[in-house]
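Engineer: return a 3D structure for these sequence lines:
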Amino acid sequence: MIEATKISTDSGTFDVLTSGEPGGREVMLLHGFPESAIEWEFQLTALGGGGCYAVAPDQRGYSPGARPEQVADYRVEELVSDVAAIADQLDWQRFDLIGHDWGAYVAWAAAATMPERIRSLTAVSLPHPAAFLRAMTEDEDQAQRSQYFNLLRRPRVAERVLLADNASGLRQIFDWKIPEDRIDDYIYRLTQPEALTAALNWYRAMHLAEPTGPIQVPTLYVWSTEDTTVGSTAALATAAHVTAPYRFEMLEDISHWIPEQAPEALTRLIMEHLLTHRT
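Structural biologist: Below you'll find the predicted structure:
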């Protein structure tokens, strides 16, 4: 059973979904753009029913109570600090970390900067940031796939384009790969005052980020062949950035929206990863 609650930190109050009982294996799940914690509904239910205490926050900018105004407040270092602060409030010394899309970006950075706290890492869709950034500059295919970054970084222009005509631009991002009622929920959240600007500030703060270092915790990376935003170059290059046990899984004929389009397959991989790395 999934329950909604709030967790307050020095940076603000986060809306959080939980599943399972406190005292179970600690697992945190980080959503991507333009989504929210509910993207993990299937995984939360499975983890909570499997002896874990799973927690999925609406991240900085997505939670109304943690929505700073300045672009610099969305640097990845700040986003990682939110992960640590939420874990602190839960009294978690070590935990498993799972992230999709931008949530994976934060998860990679968290695992690199505080490996002593991360029991295992599962990154979905987005590869290691160093591999991704290199592919964006050196691989023509990835450069083409990432052109949308230029729009999303433009203040006011991106908001206007994405919200025009009943937010048709936002809706098209999902390429109709997930249920329409779920898309409606995401659109409703992001059409609240300042919500979309806060979410886009993640893109606008990218140039302020420090490089993500090597990963020294057991890592599962899941990529899908029909992902229009991440090509195979960066996906395959990710292995070079993990010095701990590493598993790469490729899902055929699945889009970028793996947690919702292929929930059973992803959850099975997550469960296997957690069972393999218990300590």
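
Engineer: make it CA atoms for all contacts and neighbour counts henceforth
Structural biologist: OK.

Engineer: and the strands in this protein?
Structural biologist: All strands of the chain, identified by DSSP state E, fall at 2-9, 12-19, 25-30, 52-57, 95-100, 118-124, 219-224, 246-251.

Engineer: ok, which of those comes nearest residue 63?
Structural biologist: Closest approach to residue 63 among the strands of the chain (CA to CA): strand 12-19, 5.4 Å.

Engineer: packing partners for that closest one?
Structural biologist: strand 2-9, helix 41-49, strand 52-57 (3 or more CA pairs under 8 Å, 6 or more residues apart in numbering; DSSP states H and E).

Engineer: next, the angle from the second one to strand 52-57.
Structural biologist: With axes from the mean of the first three to the mean of the last three CA atoms, to 10 degrees as the basis, helix 41-49 and strand 52-57 are set at 150 degrees to each other.

Engineer: buried ones in helix 41-49, by neighbour count?
Structural biologist: Going by neighbour count (16 or more other CA atoms under 10 Å), the buried part of helix 41-49 is 41-48.

Engineer: adding distance to residue 212, write the residues you listed out as TSV.
Structural biologist: Putting the buried residues of helix 41-49 into TSV (distance: CA to CA, whole Å) gives the following:
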residue	distance to residue 212
41	29
42	29
43	27
44	28
45	31
46	31
47	28
48	31
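
Engineer: this one next, for a side-by-side:
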Amino acid sequence: MTISSYVRDGLAFDVIDSGPADGDPVVLLHGFPERATCWREVSPILHEAGFRTIAPDQRGYSPGARPRTRLGYRGGELIEDVVALIDEIGRPVHLVGHDWGSAVGWGVAARRPDLVRSWTAMSVPHPVPFARSMKGPQRRKSAYMALFNMPFVPELVSGRDGRMERMMRGSGWNDDDVERFREEIVDYGALPGGLGWYRALVLAPRIGRVSVPTTMLWSDGDVAIGRTALEGNEDSVTGPYELIELPGVSHWIPTKAPRKAADAILTTIAKATGA
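Structural biologist: Below is the predicted model:
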């Protein structure tokens, strides 16, 4: 049965469920500041390979799931939202996440390996090595988080040609990306909720090691996540682990390198299932 939405603790989440209905399910978790549509060029490639894709608009992005305080965006809640989606699907899934979706996916894979057949992380490594890297050069790359943690200010600079749009252009966005941000995030009312994830960072839960087959996909054109953030990432995975580096690709892997993203997902799935 196709899932267009699901409910957890009174919050309603919108879902894009597409591809072969009988295909093995692949759950795709978007990052900031994007929605499920960021997988629009990745999903068809997975469909061609016989997989069903389920991409939710996560907490803060779906209109029916926008808590008003930062307590509503605690990492444990974000993780349980995905667990509830997998329960709705009714079987273990291949899990994929980019940016903040990757941060959440690490938590799901660590806490509920029974629900995750394989795990493909894009851009953001396990929180333990990432936190450790903040003592070095990564701290400078993550300086934007201070802005995103401020009350009201990020929303005030999110207008047309404002500071936030200039930041995103500097990270690799083009005119089409900016227009999609205006329509799908700002005009849609999703920006405060997306920023809520940053504002709740101090409430992040501890995440243990991941035992499921894992691939880490990182691009050397990423202005937000440096190579040092990945040092020791393999130590946070007890199962099979592979690091794939994409040369000449910006932070926005799903939209700027959809074929490479899909190939990495398919390779991870094949190794996990022995296909």
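
Engineer: let me have the strands of the first structure in TSV, extended by mean neighbour count.
Structural biologist: Converted to TSV, these look like this (neighbours: other CA atoms under 10 Å):
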stretch	mean neighbour count
strand 2-9	14
strand 12-19	22
strand 25-30	24
strand 52-57	25
strand 95-100	25
strand 118-124	25
strand 219-224	24
strand 246-251	16
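
Engineer: any chance of these in a markdown table, plus distance to residue 206 of the first structure?
Structural biologist: Formatted as a markdown table, these follow (distance: least, CA to CA, whole Å):
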| stretch | distance to residue 206 of the first structure |
| --- | --- |
| strand 2-9 | 23 |
| strand 12-19 | 21 |
| strand 25-30 | 18 |
| strand 52-57 | 21 |
| strand 95-100 | 17 |
| strand 118-124 | 18 |
| strand 219-224 | 22 |
| strand 246-251 | 26 |
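
Engineer: what's the closest of these to residue 265 of the first structure?
Structural biologist: strand 246-251 (8.4 Å).

Engineer: so which bit of the second structure is that closest one matched to?
Structural biologist: Aligning strand 246-251 of the first structure against the second structure (TM-score structural alignment) gives residues 241-246.

Engineer: what about the matching stretch, how far off from the first structure?
Structural biologist: Comparison of stretch 241-246 of the second structure with the first structure after fitting gives an average deviation of 0.4 Å (mean CA distance after the TM-score superposition for the first structure).

Engineer: hmm, residue 57 and residue 36 of the second structure touching each other?
Structural biologist: Yes: Residue 36 of the second structure lies in contact with residue 57 (CA atoms under 8 Å); the separation is 5.3 Å.

Engineer: those two: which is more packed in?
Structural biologist: A count of neighbours by other CA atoms under 10 Å puts residue 57 above the other of residue 36 of the second structure and residue 57, at 24 against 20.

Engineer: ok, the more buried one - contacts?
Structural biologist: 13-15, 30, 35-36 (CA atoms under 8 Å, 6 or more residues apart in numbering).

Engineer: same question for residue 10 of the first structure.
Structural biologist: So, once contact is read as CA under 8 Å, 6+ apart, residue 10 of the first structure ends up touching residue 85.

Engineer: ok, it to residue 89 of the first structure distance?
Structural biologist: Residue 10 of the first structure is 10 Å from residue 89 of the first structure, where distance means CA to CA, to the nearest Å.

Engineer: kindly report the same for residue 137 of the first structure.
Structural biologist: Taking CA to CA, one finds residue 137 of the first structure at 39 Å from residue 89 of the first structure.

Engineer: same check on residue 40 of the first structure?
Structural biologist: In terms of CA to CA, residue 40 of the first structure sits 21 Å off from residue 89 of the first structure.

Engineer: these two: who's more crowded?
Structural biologist: residue 40 (24 against 11).

Engineer: that one contacts residue 57, doesn't it?
Structural biologist: No: the criterion here is CA under 8 Å, and residue 40 of the first structure misses it with residue 57 at 10.2 Å.
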